[in-house]
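Asker: Quick one, fold the following:
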Amino acid sequence: MSNLELTVLEPEAVPCCAPITSAELSAEDAVRMAAMFKALADPVRLRLFSKVASHEGGEACVCDIQDVGVSQPTVSHHLKKLREAGLLTSERRGTWVYYKVAPSVVAGMSALLDLNR
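Answerer: So this is what the prediction gives:
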């Protein structure tokens, strides 16, 4: 057995589009970004997204983030909406589902709104 450690490198965050001050959004980029912002416009979804994004290790089991004041089926509904908008990825491990913020999402949304670029 080897003593080598495997290092997994996360892909570098790449914004989806240029800042809104640099050029007009394409229709395709506007639709994609609107879906993301719409998904985050719900307080429960925003809390769930925040819980996943800030969770130790960058991923969270649904069992660790479901305490947002709504029922478990409602939590599942909101997490599905966040996945459909491209904000979260998920992986089933046994009976639990683990969520991660989708690569480049936060950087892309931030870059879109960066007025100083």
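
Asker: From here on, just use CA atoms for contacts and neighbour counts.
Answerer: OK.

Asker: What segments of the chain are strands?
Answerer: 59-61, 88-93, 96-101 (DSSP state E).

Asker: Now render those strands as TSV, adding distance to residue 27.
Answerer: Below are these laid out as TSV (distance: least, Cα to Cα, whole Å):
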stretch	distance to residue 27
strand 59-61	32
strand 88-93	23
strand 96-101	24
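
Asker: and this one, so I can compare the two:
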Amino acid sequence: MTSPQTLEPTVDASCCTPSEGAGLGAEEAKQRALIFKALSDPNRLRLLSIVKANESGESCVCDLTDPLDLSQPTVSHHLKMLVDAGLLHREKRGTWAYYSLVPGALERTAGLLTGL
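Answerer: Below you'll find the predicted structure:
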């Protein structure tokens, strides 16, 4: 009877060499994830489209509750997430808040995946 043959693992040196590109840094990945998270909700996508479609370029929070059939606090929460992600700008006027697209935000967002 022959003894079992011992196999030695082969080491591919190229798999252990650090890559040339550093990839995304932690802070940049966090910022991109914040944007994608904001866009991952259908109501937030609808809010963006409503604000963008408004002829004046802005929408009052009071005009955004009916189209979504959501309460004002819920709409305000969604709008805050879009503001925090850098997609919308908020301007307070008296008791109402008005929202507009941040210039260039949609174009920058469209390029986030291509820049990986």
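
Asker: Report the TM-score for the pair.
Answerer: The TM-score (TM-score structural alignment, normalised by the length of structure 2) is 0.70; 94 aligned residues with a Cα RMSD of 2.1 Å.

Asker: And the strands of structure 1: which comes nearest residue 70 of structure 1?
Answerer: Judged by Cα to Cα, the one of the strands of structure 1 that comes nearest to residue 70 of structure 1 is strand 59-61, at 16.8 Å.

Asker: what range in structure 2 does the closest one sit on?
Answerer: Strand 59-61 of structure 1 corresponds to residues 58-60 in structure 2, going by TM-score structural alignment.

Asker: Grab the most central residue of structure 2 for me.
Answerer: In structure 2, the residue lying closest to the centroid (Cα atoms, centre = their mean) is residue 35, at 1.5 Å.

Asker: can I assume it is in contact with residue 85?
Answerer: Yes: Residue 35 of structure 2 is within contact range of residue 85, at 5.0 Å (criterion: Cα atoms under 8 Å).

Asker: got the strands of structure 1 as a markdown table, with mean neighbour count and distance to residue 48 of structure 1 columns?
Answerer: Output for those, formatted as a markdown table (neighbours: other Cα atoms under 10 Å; distance: least, Cα to Cα, whole Å):
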| stretch | mean neighbour count | distance to residue 48 of structure 1 |
| --- | --- | --- |
| strand 59-61 | 19 | 10 |
| strand 88-93 | 14 | 10 |
| strand 96-101 | 18 | 10 |
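
Asker: Residue 93 of structure 1 and residue 62 of structure 1, how far apart?
Answerer: Distance of residue 93 of structure 1 to residue 62 of structure 1, given as Cα to Cα, to the nearest Å: 11 Å.
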